[in-house]
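Engineer: My questions concern the predicted model and sequence given below.
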Amino acid sequence: MKNFLDEQLMKSRTVAITGHTRPDGDCVGSCMGLYNYIVENYPEIETDVYLESFAECYKVISRTDEIKKPGDADKVYDLFICLDTSQKERMTENAEKYFDQAKTRINIDHHVSNTGFADIDHVVPDASSSCEVLYDLLDDEKISLAAAEALYIGIICDSGVFKYSSTGEHTMLVSGKLMSKGINTARLIDGVFYEHTYVQARLLGQALLNSQLVLGGRCIYTVVDREMFARFGAGRDDLEGIVEQLRLTKGVEVAILISENENGAVKFSFRSKDIVDVNKVASIYNGGGHIRAAGCTVYDKYEEPLKKFLENIEGQLAANV
């Protein structure tokens, strides 16, 4: 499978790239890593990358100013590549029509819940990130510093700077190869993983103050409602890092971030440490992700879904006593 992506690129004159809705570091990193790779090595290919808005910290990645939003005009691409997206329905808003019309469609991902929705599905659930999966499909000699930085950002974001259970020997090998391109690792790690804006810091502080310990201290959750977003002048991008901070609470196995969308939908984000499979928890409401990190969206008030999630978590904890 090493060279199938380059083989597809060599047969294409037009290429589109996209990821999932509400893009995170791995989504932006994989999409922009591939975009930079194509632009620099295949200048004859007309390439478009489509992504929704994302956190300011990811704009350190080269060429993010060239990202487009799907338009109304019909456009048929020779090749459409979807990255870090477990389900077709989670694709960048309005990009699905381009995916459907494309001559060849590729799905590159690492989510165990991936539904296999393309002509070519390349999913590696054991990988730390989609950026790690993508690296193995690229020619290392053709990866520039710009592409390497994008891929490295995706890896550190989805691996928690190499501390999550998905981090393996191959993750470190790939990261070392990317570092050899001249990456300033300290700057990237601080900038995209640890630094917060003042708005993010205030929102995080209030979210922690509002948090609740349940299930005998084994689970913690907090709610960020629309009133909190308005009070701090925050957006959804400012939620970055909250659920991870909750997960770090001593004695906690599962952390849950509950956040309200403007359309009334409620987003649940789950993280676990060692025992609970949160992919199974999220699947109760047709969500998914990974064993230790998953999410779902519920079009209802959060109380009843939360009750069901906690029952599932409690059952998993009891089964592992």
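Structural biologist: Looks like it came in fine.
Engineer: hey, let's count contacts and neighbours off CA atoms from now on
Structural biologist: Noted.
Engineer: I figured I61 was touching L151, is that so?
Structural biologist: No. Between I61 and L151 there is no contact under CA atoms under 8 Å: 9.5 Å.
Engineer: Looking at these two, which one has more neighbours?
Structural biologist: L151 (33 against 21; other CA atoms under 10 Å).
Engineer: any idea how far T185 is from the more buried one?
Structural biologist: Look at L151 and T185: by CA to CA, to the nearest Å, they are 12 Å apart.
Engineer: before we move on, what about E304?
Structural biologist: From E304 to T185 the distance is 43 Å (CA to CA).
Engineer: more neighbours, the two?
Structural biologist: More crowded of E304 and T185, by other CA under 10 Å: T185, with 15 against 9.
Engineer: nearest spatial neighbour of the more buried one, skipping sequence neighbours?
Structural biologist: Spatial nearest neighbour of T185, excluding adjacent residues (CA to CA, 6 or more residues apart in numbering): M179 at 7.3 Å.
Engineer: one more structure, for comparison:
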Amino acid sequence: MKLEEQLYDVKRVAIAGHVKPDGDCVGSTLAVYNYIRKYHPEMEVELHLEPIPNIFKFLANADKIDSSYIEKEPYDLFIALDCGDEKRLGNAVKYFHAAKRTFCVDHHISNQNFADANYIFPEASSTCELVYELIDKEKITKEIAECIYVGIVHDTGVFQYSCTSAKTMNIAGRLMEMGIDFSRIVDKTYYEKTYEQNRILGQALVDSQLFLDGKCIASIVTKEEMEKYQVLPKHLEGIVQQLRATKDVEAAIFLYENEDGSFKASMRSSGKVDVAVIMMSYGGGGHIRAAGATIEGNAKEILEGIVKDVEKQLLK
């Protein structure tokens, strides 16, 4: 399958990704957006995402992202990227339902092929890796390459996660050969944190607890703590991975409180625990080693329930 096949006889295109867009979501959606703008100037293409983190705003046409979600005429084609189910599209789901055709590109194991046409490969490192496969290589510009590289870097943890394959590394190498400033991309979008982000990370680590004889670690950040350290949910990226990096830990759990009092749960695994299965039971999803969900209830009770789910898998 190629992206061009989906674009045949199309005049109006909508592109969207999941709520609270991360590097892979931003990179994949902008890569496709930039491709269509360059090679199909006759098409009307619009990218609908919630406001993206400032670290990604250097990417080409990031300023063209529409976060208004106003009423639109039905699109000929709706392309969903890095989204495991239609609920994760947030406010853009109304465009998805109204579109004449839908196409989904994703690597979440929980994806149930919810679009008319689907390009779903859970073994891929990232949705950006799949976008690379869908585009003719001679048509990948430096700007598109930067978008794809950002997504791969973020979903592989700079090539350290188990989802990184030889194919992933080969693709990254080809993108680097296109003249992108790969070292700056890694430093500025993955490693560099604000002073406030480092403080909330420190607080989360200080407040963390070990469970199951040290095989499980967890931490909770409340709305009050986020206000104290002047951070938003998008600034909490990376905390759960730092928790998982603790010696002898098989599973990490990170909860933070949403504005409505619910909690966003993020999980990471070292390999023995399938966190996607656990998060799917709470209405979420993801990958075997990285998954999440939004859960209603008391934080302590939510945490106790998830820890029990981890224990059941470790006892198998």
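Structural biologist: Everything's here; your move. Here the structure is a predicted model, which is why all the values come from computation and not from measurement.
Engineer: so what number do they get for TM-score?
Structural biologist: Once superposed, chain against chain, the TM-score is 0.97 (TM-score structural alignment, normalised by the length of the second structure); 316 aligned residues with a CA RMSD of 1.1 Å.
Engineer: re earlier: what about the residue nearest to T185 of the first structure, how many residues nearby?
Structural biologist: For M179 of the first structure, using other CA under 10 Å, the count is 16.
Engineer: That one -> the second structure?
Structural biologist: For M179 of the first structure, the aligned residue in the second structure is M176 (criterion: TM-score structural alignment).
Engineer: which residues sit in contact with A16 of the first structure?
Structural biologist: Contact partners of A16 of the first structure, counting by CA atoms under 8 Å, 6 or more residues apart in numbering, are 47-50, 77, 79-81.
Engineer: So which of those is the closest to F268 of the first structure?
Structural biologist: Y50 (24.8 Å; CA to CA).
Engineer: For burial, what's the neighbour tally of the closest one?
Structural biologist: That count, for Y50 of the first structure with other CA under 10 Å as the rule, works out to 24.
Engineer: which position in the second structure aligns with it?
Structural biologist: Under TM-score structural alignment, Y50 of the first structure pairs with H48 in the second structure.
Engineer: so who does that match touch?
Structural biologist: 14-17, 65-67, 69, 92 are the contacts of H48 of the second structure under CA under 8 Å, 6+ apart.
Engineer: Over to N107 of the first structure. Which of the three states is it?
Structural biologist: strand (DSSP: H, G, I helix; E, B strand; the rest coil).
Engineer: G287 of the first structure versus the residue nearest to T185 of the first structure, what's the distance?
Structural biologist: 34 Å.
Engineer: what about K312 of the second structure, neighbour count?
Structural biologist: Using other CA under 10 Å, K312 of the second structure has 11 other residues around it.
Engineer: tell me which element Y119 of the second structure falls in.
Structural biologist: strand 117-120 (DSSP states H and E).
Engineer: ok, and for that strand, which residues are buried?
Structural biologist: For strand 117-120 of the second structure, the neighbour count (16 or more other CA atoms under 10 Å) marks 118-120 as buried.
Engineer: In the first structure, what stretch matches it?
Structural biologist: Strand 117-120 of the second structure covers residues 120-123 of the first structure once aligned (TM-score structural alignment).
Engineer: Any chance you could list what contacts the matching stretch?
Structural biologist: Against stretch 120-123 of the first structure from outside (CA under 8 Å, 6+ apart): 105-111, 114, 133.
Engineer: With stretch 133-147 of the second structure instead?
Structural biologist: In contact with stretch 133-147 of the second structure (CA under 8 Å, 6+ apart) are residues 1-4, 26-28, 30-32, 34-35, 59-60, 128, 175, 178-180.
Engineer: Narrow the residues you listed to those in helices?
Structural biologist: Among the contacts of stretch 133-147 of the second structure, the residues falling in helices (DSSP state H) are 3-4, 26-28, 30-32, 34-35, 128, 175.
Engineer: Would you mark the buried spots in stretch 56-73 of the second structure?
Structural biologist: 56, 59-60, 62, 65.
Engineer: quick one: which of those residues is nearest T156 of the second structure?
Structural biologist: Checking the buried residues of stretch 56-73 of the second structure one by one against T156 of the second structure (CA to CA), the nearest turns out to be F56, at 16.7 Å.
Engineer: contacting residues for that closest one?
Structural biologist: 23, 26, 62, 189.
Engineer: Helix, strand or coil: sort out the corresponding residue of the first structure for the last one for me.
Structural biologist: Following TM-score structural alignment, the counterpart assigned to T189 of the second structure within the first structure is V192. Per three-state DSSP, the local secondary structure of V192 of the first structure is helix.
Engineer: Secondary structure class of I79 of the second structure, three-state.
Structural biologist: Going by three-state DSSP: I79 of the second structure is strand.
Engineer: Now do the same contact list for it.
Structural biologist: 13-16, 102-105.
Engineer: State the distance from the residue lying farthest from the centre of the second structure to F58 of the second structure.
Structural biologist: No residue in the second structure sits farther from the centre than D213, which is 30.8 Å out by CA atoms, centre = their mean. The gap separating D213 of the second structure from F58 of the second structure is 44 Å, by CA to CA.
Engineer: List buried residues within the ones in helices among the contacts of stretch 133-147 of the second structure.
Structural biologist: 3, 26-28, 30-32, 34-35, 128, 175.
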